[in-house]
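Student: Quick one: sequence and predicted model below, then my questions.
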Amino acid sequence: MRQHDVSAPRPHRRRSVSRRSTTALGLAVAALALSGCAGRVQDGFLPRAATQNGEQVTRLWNGAWIAALAVGVLVWGLILWCVVAYRRKKDDTTLPVQLRYNVPMEILYTVVPVFMIAVLFYYTARDEATLLDTSKHPDVVVNVVGKKWSWDFNYVNEQTYETGTQAELTGEPGAEKNLPTLYLPVNKRTEFVLTARDVIHSFWVPAFLQKLDMIPGRVNRFQVVPTEVGDFKGKCAELCGAYHSQMLFNVKVVPQAEYDAHIAQLKAAGNTGQLDNSLSSKKIMPNQQGILQDSGTK
């Protein structure tokens, strides 16, 4: 007579334990993810916008995702409905009616995607035009010069500058203090005039949610209004050579008085005029000649 080991777990018990373990693991992962992302859902899991333009980017991003999720839920729902409603029955041996064409259906799945793309294109083009609009008079103009592998900042209105050298990232705390630092006054409109000395770079402050390429021989520009005092990080977003990853800079958004004090410190250190970037200030700022005097380059 065969004897059974009553201590051995039964198959259905093993499956039940496995399901409970998987469920518990899934809930733990979900809780961990939600705890790490708490407070950022309203930003679409983007960095919190620190400029007026950034808030507009966040709205466009969230709107696009909401529309995409709505379409996804509709499509997934229709797929599941078809799977359930038209599943093969055990006693059904006949094939459904075979149709070669269904013109209304073909028109539907052609027109609807075109309409969706048109709507997305409209809102993207509208916001892009706003983000790149430089028709408003800026309070501060900064000519940002990209170079391998650092940054120069020409404060055009104030006729002073700050120059940077390639970062030496040792892994030790405090290394970032040696990076070039861009100062901006809070709640004031700043225009970035972007030029490059050598190869294509890209000016990017992640907290601004906006970046733009810097192309040799070409001037690109955009404006921002920083809305939050604080320290932020900037970097090059275009692969530009061996030390691209070390092409970093700091951004300090400060009250106007602190900004003025920093400008005074730069002038006191002898940083007067503008650093040469192979472009005259007349070409850099063609719309500002009523305000600025072309004093040449240093």
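Tutor: That came through, no problem. Everything numeric here is computed off the predicted structure, so don't read it as measured data. Numbers count the residues shown, from 1 in each chain.
Student: For the rest of this, base every contact and every neighbour count on C-alpha atoms.
Tutor: OK.
Student: and residue 244, how many residues sit next to it?
Tutor: By the criterion of other Cα atoms under 10 Å, residue 244 has 18 neighbours.
Student: what's near enough to touch residue 146?
Tutor: 152, 194-198, 201-203, 214 (Cα atoms under 8 Å, 6 or more residues apart in numbering).
Student: if you set the cut-off to 7 Å instead, what comes out?
Tutor: Going by Cα atoms under 7 Å, 6 or more residues apart in numbering, residue 146 touches 152, 195-197, 201, 214.
Student: buried set for the longest helix seen in the chain?
Tutor: Taking DSSP state H as the criterion, the chain has its longest helix at helix 52-85. Neighbour counts over helix 52-85 (16 or more other Cα atoms under 10 Å) mark 52-58, 60-62, 64 as buried.
Student: gap between the nearest residue to residue 243 once chain neighbours are set aside and residue 71?
Tutor: Nearest residue to residue 243 in three dimensions, chain neighbours excluded: residue 149, at 6.4 Å (Cα to Cα, 6 or more residues apart in numbering). Computed as Cα to Cα, to the nearest Å, the residue 149 to residue 71 distance reads 44 Å.
Student: Alongside the first one, take a look at this:
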Amino acid sequence: MYDLWVGSVIAALAVGVFVWALIFWCVVRYRKRAKDELPVQTRFNLPIEVLYTVLPFLVIAVLFYYTAVVQTNVNQLSATPNTTVEVVGFRWNWQFNYRTGPGKDARTEASVTGDSDYVPILVLPVGQSIRFELTGRDVIHSFWVPELLFKRDVFPGSIRSEFEVTIEEEGRYVGRCAELCGAYHSMMNFEVVAVSPAKYQQYVAALKSGRTSPEAMAIIGFTGKESFAVTTEPFPTKRDAAKEN
């Protein structure tokens, strides 16, 4: 996908430079001079008309072909992904359900829901295929992690968006809702923590045993403030109580 964007930008710049060069050449070459008479008015020029009809069509056809190929590869789903996570969006937070496999027949092994105390943290393994199944409870949201180069809308009801990624490097990444969904849309954040497959299994096992997300994070080495989000703020779900105080 990255190569497609780079190629598209290069093609756009090449076409732009060519058009700008023609414009400036016409401005300089055919500028009005003293005692100039009205130039000959050409009604049509068949070779040029064919050129500026065929050339844009060829550029569009090439871009369409590579876009279709990349889009097909990006949307391709494997039969048995290594990890499946159901993402549930609701105003104005996230719930991450770790599933036994893809599809509605799979069951949820563990779950993390954001609240007033901590931003929901989505722990994922590196080097493995990860299936995301997106659904919503109320309005349309959008699941977006910029570093993954992927964004998908989250629809309420029976519509479930699906896609797969493989994270190559361990790290922490900010995720956001990219669809205006109401008054507190800007606070609908989450974080992705990419760890080794062994630590991922430890984390899920801790959640299954009844540990909270910060407690499970501490088990895999994220203690103290590291067990909470470091680049976003928790959504104040108890804002009504805060107003009363």
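Tutor: Here it is on my side, so go on. The structure displayed is predicted, hence computed values, not measured ones.
Student: export the buried residues of helix 52-85 of structure 1 to a markdown table and tack on distance to residue 20 of structure 1?
Tutor: Below are the buried residues of helix 52-85 of structure 1 laid out as a markdown table (distance: Cα to Cα, whole Å):
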| residue | distance to residue 20 of structure 1 |
| --- | --- |
| 52 | 47 |
| 53 | 47 |
| 54 | 43 |
| 55 | 42 |
| 56 | 44 |
| 57 | 42 |
| 58 | 39 |
| 60 | 40 |
| 61 | 37 |
| 62 | 35 |
| 64 | 36 |
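Student: So the residue at the greatest distance from the centre of structure 2: helix, strand or coil?
Tutor: Here structure 2 reaches farthest from its C-alpha mean at residue 35, the gap being 60.9 Å by Cα atoms, centre = their mean. Three-state assignment for residue 35 of structure 2 (DSSP: H, G, I helix; E, B strand; the rest coil): coil.
Student: Tell me the spacing between it and residue 25 of structure 2.
Tutor: Distance from residue 35 of structure 2 to residue 25 of structure 2, by Cα to Cα: 21 Å.
Student: And residue 79 of structure 2, by the same measure?
Tutor: Between residue 79 of structure 2 and residue 25 of structure 2 the distance is 57 Å, computed by Cα to Cα.
Student: repeat for residue 36 of structure 2
Tutor: 18 Å.
Student: Repeat that for residue 85 of structure 2.
Tutor: The value you get for residue 85 of structure 2 to residue 25 of structure 2, if Cα to Cα is used, is 57 Å.
Student: and what of residue 191 of structure 2?
Tutor: Residue 191 of structure 2 is 52 Å from residue 25 of structure 2, where distance means Cα to Cα.
Student: what's the answer for residue 70 of structure 2, then?
Tutor: The spacing between residue 70 of structure 2 and residue 25 of structure 2, counted by Cα to Cα, is 38 Å.
Student: Repeat that for residue 216 of structure 2.
Tutor: Using Cα to Cα, residue 216 of structure 2 is found at 67 Å from residue 25 of structure 2.
Student: Could you find the closest non-adjacent residue to residue 178 of structure 1?
Tutor: Residue 178 of structure 1's closest residue in space is residue 167 (Cα to Cα, 6+ apart), at 7.2 Å.
Student: What count of nearby residues applies to the counterpart of the residue nearest to residue 243 of structure 1 in structure 2?
Tutor: If you follow residue 149 of structure 1 across to structure 2 using TM-score structural alignment, you land on residue 92. Residue 92 of structure 2: 22 surrounding residues under other Cα under 10 Å.
Student: pretty sure residue 92 of structure 2 is touching residue 184, no?
Tutor: Yes: if you go by Cα atoms under 7 Å, residue 92 of structure 2 and residue 184 touch, sitting 6.4 Å apart.
Student: Quick one: neighbours of residue 150 of structure 1, just the number.
Tutor: Neighbours of residue 150 of structure 1 using other Cα under 10 Å come to 22.
Student: Surely it is in contact with residue 166?
Tutor: Yes: with contact defined as Cα under 7 Å, residue 150 of structure 1 and residue 166 form a contacting pair (5.1 Å).
Student: intersection of neighbour lists for these two?
Tutor: Listed as contacting both residue 150 of structure 1 and residue 166 by Cα under 7 Å, 6+ apart are residue 247.
Student: returning to what we had before: with the contacts of residue 146 of structure 1 in mind, which one is nearest to residue 28 of structure 1?
Tutor: Nearest to residue 28 of structure 1 among the contacts of residue 146 of structure 1 is residue 201, at 42.0 Å by Cα to Cα.
Student: looking at the alignment, what does the closest one pair up with in structure 2?
Tutor: Aligning on TM-score structural alignment places residue 201 of structure 1 opposite residue 141 in structure 2.
Student: How about residue 120 of structure 1?
Tutor: Matched to structure 2 by TM-score structural alignment, residue 120 of structure 1 sits across from residue 63.
Student: For its match, identify the helix or strand it belongs to.
Tutor: helix 46-74 (DSSP states H and E).
Student: what about residue 194 of structure 1, which SS state?
Tutor: Per three-state DSSP, residue 194 of structure 1 ends up strand.
Student: Test my guess that it contacts residue 221.
Tutor: Yes: if you go by Cα under 7 Å, residue 194 of structure 1 and residue 221 touch, sitting 5.7 Å apart.
Student: So the two - more neighbours on which side?
Tutor: Of the pair residue 194 of structure 1 and residue 221, residue 194 is the one with more neighbours under other Cα under 10 Å, namely 25 against 19.
Student: Enumerate every residue touching the more buried one.
Tutor: Residues near residue 194 of structure 1 by Cα under 7 Å, 6+ apart: 143-145, 214, 219-221.
Student: what's the neighbour count on residue 252 of structure 1?
Tutor: By other Cα under 10 Å, 18 other residues sit near residue 252 of structure 1.
Student: any idea how far it lies from residue 85 of structure 1?
Tutor: Counting by Cα to Cα, the separation of residue 252 of structure 1 from residue 85 of structure 1 is 60 Å.
Student: quick one: the helices in structure 2?
Tutor: Using DSSP H, helices in structure 2 cover 2-29, 46-74, 197-208, 213-219, 239-244.
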